[in-house]
Structures are given as structure tokens and as C-alpha cells.
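> give me coordinates for this.
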Amino acid sequence: MLTILHILFAVLTFGFAVYGLLTKNFEYQNFMILSMGMMMLVMGLKEFRRKRKWVAYLMFLAAAFILFVAANIFLTSP
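Modelled structure (predicted):
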């Protein structure tokens, strides 16, 4: 299940990034950052289940920062 979520969020992140680069329209960049944060959170959960706690904590920290940035963008953008 975590692998499916990981792939789903990776495809969403890649899709939003490619769309922005090809069209020069960065309107959906907020959703790209949100999906990237969720992908990092799922990767942290996968590493935690593999008993690689140090890597999992780093991924959780990165996910928390990315999700904080995404929430900040969503709350401050008009």
C-alpha cells in the first residue's frame, strides 16, 4: 500500500513539474509542493517499517518542512 502511495505521489509531483516547465504556467506549483511533501512522508513511513529509523527521521523532518512551506503558500496566496 505504501509503495502504491509512493508511486502515486511521485507521478503527481513529476506531472505538475513537467506541466509547469512545458507551459511556463506555474499556477499548480503549490500542488506539486504538497504532493512532494506527501511523497516524502510516505517514504519516511516505508523506511521506518524497514527499521532504518535514522533515515526515516530525516525524511519525516524533510516532509514536515515541505508541508509547512506548502501550507504557508496555500494560506498566504490570494
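
> from here on, just use CA atoms for contacts and neighbour counts.
Fine.

> now the helices: where do they sit in this protein?
Ranges of helices in the chain, per DSSP state H, are 2-23, 29-49, 53-76.

> compare with the first, here's sequence two:
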Amino acid sequence: MLKILRIMLAITVVVSAGYVLVTNHFDFQPYMLFFLSLLMLVMGLDEFQKGRKDYGLTCIVLFLFVFFVSVQGFFFNS
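From the prediction side, this is the model:
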């Protein structure tokens, strides 16, 4: 289940990043960061299930940071 979710989130992030790069329309960047944070969360949970706690903890910390940045982008977008 996590593998399918990880693939779907990765495709969403890559497509939205490509759209932002091609069109220079940065209004969708907070959404891209939100989906990237969810991808980091899923990857962290997957690493914990595999027994690799170092990488899992790193991904969870990255999830928290990127999620915080995306929430700031939603509320403080000028």
C-alpha cells in the first residue's frame, strides 16, 4: 500500500514541479511542497517498516520542515 502511495505522490510532485518550471507560475508551489512533505512522510514510514530507523527519522524530520514551509506558503503567500 505504501509503495503505491509513494509512486502516486512522486508522480504528483514531479508533474507539479515540471508545470512550475515550464510556466513560471509559482502559485502552485505551496501545493507541490505539501505533496512533497506527504511523500517524505510515506518514505519515512516505509523506512521504519524496513527497520532503517536512521533514514526513517531523517525523512520524518524533512516531512515536518517541508510541511511547515508549505503551510507558510498557503497563509503568507503575497
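
> re earlier: buried deepest among the helices of the first structure, which one?
Looking across these with neighbours counted as mean count of other CA atoms under 10 Å, the highest average goes to helix 29-49: a mean of 21.

> pull the residues that contact that helix.
Residues from elsewhere that reach helix 29-49 of the first structure, judged by CA atoms under 8 Å, 6 or more residues apart in numbering: 2, 5-6, 9-10, 12-14, 16-17, 20, 53, 55-60, 62-64, 66-67, 69-70, 73-74.

> if you set the cut-off to 6 Å instead, what comes out?
With contacts defined as CA atoms under 6 Å, 6 or more residues apart in numbering, helix 29-49 of the first structure is touched by 6, 9, 13, 16, 56, 59-60, 63, 66-67, 70.

> with stretch 59-76 of the second structure instead?
In this structure, residues lying in contact with stretch 59-76 of the second structure by CA under 6 Å, 6+ apart are 30, 33-34, 37, 40-41, 44.
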